[in-house]
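Chemist: Got a sequence here, can you model it:
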Amino acid sequence: MPHANAPLTELGRVRLARCVVEDGWPLRRAADRFQVAVTTAKRWADRYRAEGPAGMTDRSSRPHHSPNRTPVPVERRVLQLRRQRLGPARIGWRLGLPASTCHAILRRAGAARLTDPDRATAEPIRRYEHAAPGDLIHVDVKKLGNIPDGGGWRTQGRAQGKLNRTATAWHTTDSRGGARLGYALLHTALDLARTR
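Modeler: The predicted structure is shown next:
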């Protein structure tokens, strides 16, 4: 997609081509007016003559055919060696291919990375993966004893520490209204959903 200040968006290409084809401008004048090379102006004018305004859209730069692509039997052999847990460099050495070619074949086939499957079985590891955040939430609760100001029974003596055993509620208050006994509960929630 062209950026906002590009001289030749689809509309700009049509304007350039109409100046050359319909208004009869010379290519050099149209190229100067639209601040592009003469060869670019010629390309868009020729495409406008052949296809009209529909030909001004961007096209894929992917080739229509790849005559030098690795043959299918060789690709099958690369994938067969991958099942033996070999990397692209070792596969390439065995087959006499560059490691980059083996890597491209493995990537095109969607082969898992060597670090992804289980080492013992070579099967893909099942993970807790969900489509959207919030699909899988893990909640954990940690119970922490309330320690009074100034420390617990180690600093205040065992009589202070025995008060926790006799408390009837989770939280009790002392004469000043502060929390003295019982427990504090820490809640933790983790969102385990993983999106791709």
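Chemist: only C-alpha atoms for contact and neighbour calcs from this point on.
Modeler: Fine.
Chemist: looking at this structure, which residue ends up farthest from its center?
Modeler: Relative to the mean C-alpha coordinate of the chain, counting by C-alpha atoms, centre = their mean, the farthest residue is Ala159 (58.7 Å).
Chemist: how much space between it and Gly145?
Modeler: Counting by C-alpha to C-alpha, to the nearest Å, the separation of Ala159 from Gly145 is 16 Å.
Chemist: what does Asp191 give?
Modeler: With distances taken as C-alpha to C-alpha, Asp191 is found 27 Å from Gly145.
Chemist: neighbour-wise, which of those two wins?
Modeler: Taking neighbours as other C-alpha atoms under 10 Å, Asp191 and Gly145 compare with Gly145 leading, 15 against 12.
Chemist: quick one, what contacts that one?
Modeler: Applying C-alpha atoms under 8 Å, 6 or more residues apart in numbering to Gly145 gives the contacts 181-184.
Chemist: In stretch 155-163, which of the residues would be classed as buried?
Modeler: Applying a neighbour-count criterion of 16 or more other C-alpha atoms under 10 Å, one finds Gly161 buried in stretch 155-163.
Chemist: again with stretch 89-106
Modeler: If you call a residue buried by 16+ other C-alpha under 10 Å, then stretch 89-106 has these buried ones: 90-92, 97, 99, 101-103, 105-106.
Chemist: Alongside the first, I'd like the structure of this one:
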Amino acid sequence: MWGVSFSAETESDAEIAARVRVEVRFRAVTEVADGAPVIEVANRYGVSRQTVTAWRKRYAASGLGGLSDRSRRPRTSPNQISPQVEATICEMRRTHRRWGARRIVYELGRLDPYAPAPARATVHRVLVRNGLVNPQEQLHKR
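Modeler: Here you go, the predicted structure:
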């Protein structure tokens, strides 16, 4: 994904590491279930008591599968630009080829003065994402 390639050996190492993490979490949960204080178990495994409590809840809800690593991806992106605004930005650029991000932000503000216009950088990212920007080489004098 980021230019990193995994060999079959590396993937198996990652799978082994994930399995070991699940086993460690399971041991911590069973120790607490057997009567050990949560804070002592947390100190022994080098995590907070809240983490051990979260592991217990996840194990109670989902069993052993609940102790596996979970995605860290956000569930929502509340500040994401709406598809309607993105379509408007693209349409403005297609009809007015010379308009850049700054001008499009200005025109969006004129279209609906009560709606917050997206930032110039956001408009530029939309234009790049939709292939509506032709990158030009910068000439820097030395």
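Chemist: Tell me which residues touch the residue farthest from the centre of structure 1, please.
Modeler: If you count contacts by C-alpha under 8 Å, 6+ apart, Ala159 of structure 1 has them with Trp153.
Chemist: Which secondary structure state does it sit in?
Modeler: With DSSP: H, G, I helix; E, B strand; the rest coil as the basis, Ala159 of structure 1 sits in helix.
Chemist: cool, Ala189 of structure 1 as well?
Modeler: Each residue gets one of three states, and Ala189 of structure 1 gets strand by three-state DSSP.
Chemist: residue range for stretch 181-189 of structure 1 in structure 2?
Modeler: Under TM-score structural alignment, the alignment places stretch 181-189 of structure 1 onto no residue of structure 2.
Chemist: Which secondary structure elements does the top helix by length along structure 2 sit against?
Modeler: With secondary structure taken from DSSP state H, structure 2 has its longest helix at helix 8-33. The contact analysis (3 or more C-alpha pairs under 8 Å, 6 or more residues apart in numbering; DSSP states H and E) places helix 8-33 of structure 2 against helix 38-45, helix 49-62.
Chemist: Turn the ones you listed into JSON lines, including distance to Ala87 of structure 2 and mean neighbour count.
Modeler: Listed next are the helices and strands packed on helix 8-33 of structure 2 as JSON lines, based on distance: least, C-alpha to C-alpha, whole Å; neighbours: other C-alpha atoms under 10 Å:
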{"stretch": "helix 38-45", "distance to Ala87 of structure 2": "51", "mean neighbour count": "15"}
{"stretch": "helix 49-62", "distance to Ala87 of structure 2": "42", "mean neighbour count": "16"}
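Chemist: Same list, the ones you listed, but as TSV with distance to Ser82 of structure 2 please.
Modeler: Compiled in TSV, the helices and strands packed on helix 8-33 of structure 2 are given as follows (distance: least, C-alpha to C-alpha, whole Å):
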stretch	distance to Ser82 of structure 2
helix 38-45	44
helix 49-62	34
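Chemist: out of those, nearest to Ile16 of structure 2?
Modeler: In terms of C-alpha to C-alpha, the element of these nearest to Ile16 of structure 2 is helix 38-45, at 18.6 Å.
Chemist: So which bit of structure 1 is that closest one matched to?
Modeler: Using TM-score structural alignment, helix 38-45 of structure 2 corresponds to residues 27-34 of structure 1.
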